[in-house]
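In: My questions concern the predicted model and sequence given below.
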Amino acid sequence: MRTGSRIGSLLVLVWLVIGAIAAAQRGYFSGGDTSCASAATIAVTILAGPLNYVGVNPQIECELPQPSQ
């Protein structure tokens, strides 16, 4: 059972590394201000992993509520 969990952990790690590479190739890590939408897009791109290379291009739109005055 331990071998199965090691293989599973390795697969998840490789999946996330591929997603991070895809996000870097799209220029998501290169400076600028970070908004809710850009942070969410980076996270979803990393979670999509290798699916980025078969046409998945996740984009997230979000707006944070403004504080009352």
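Out: Nice, I can see it.
In: Going by C-alpha atoms from here, please, whenever you check contacts or count neighbours.
Out: OK.
In: before we move on, what SS does the residue nearest the centre of the chain have?
Out: In the chain, the centroid-proximal residue (Cα atoms, centre = their mean) is residue 46; its distance is 2.4 Å. Of the three states, residue 46 takes helix under DSSP: H, G, I helix; E, B strand; the rest coil.
In: Next up, a structure to set beside the first:
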Amino acid sequence: MRIGSALIAIWLIIGVLATWQRGYFTGSEDPDCARATTIAITVIAGPLNYVGVNPKVEECDLPEPSQ
């Protein structure tokens, strides 16, 4: 159990590092859905970012609440 938790933590730390290196944490003062989703997917992809995976979300349509 400890080894699995440690591997997941390392995986996510590598993902945060890749996200930081790509400059996703800086820039736009008004983050939108596509930017937030790109950051989340890049963090989750973790080490795969270093073997060529470049996840990006160009559009994000959020559902509107019913009236």
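Out: Received the coordinates, thanks. A quick note: this is a predicted structure, and the numbers were derived from the prediction, not measured.
In: What does the TM-score come to for these two?
Out: After superposition, the two chains reach a TM-score of 0.86 (TM-score structural alignment, normalised by the length of structure 2), with 64 aligned residues with a Cα RMSD of 1.6 Å.
In: thinking again about what came up before, quick one: what's aligned to the residue nearest to the centre of structure 1 in structure 2?
Out: Aligned by TM-score structural alignment, residue 46 of structure 1 pairs with residue 43 of structure 2.
In: roughly how far out does the top helix by length along structure 1 sit from the chain middle?
Out: In structure 1, with assignment by DSSP state H, the single longest helix is helix 2-25. A distance of 12 Å separates the centroid of the chain from that of helix 2-25 of structure 1, by Cα atoms, centre = their mean, to the nearest Å.
In: Stretch 22-42 of structure 1 too?
Out: The answer for stretch 22-42 of structure 1 is 9 Å, by Cα atoms, centre = their mean.
In: Same question for stretch 46-61 of structure 2.
Out: 7 Å.
In: Tell me which residue of structure 2 lines up with residue 59 of structure 1.
Out: So residue 59 of structure 1 corresponds to residue 56, using TM-score structural alignment.
In: and the gap between its match and residue 6 of structure 2?
Out: Distance of residue 56 of structure 2 to residue 6 of structure 2, computed by Cα to Cα, to the nearest Å: 27 Å.
In: quick one, which of these two is more surrounded?
Out: residue 56 (14 against 11; other Cα atoms under 10 Å).
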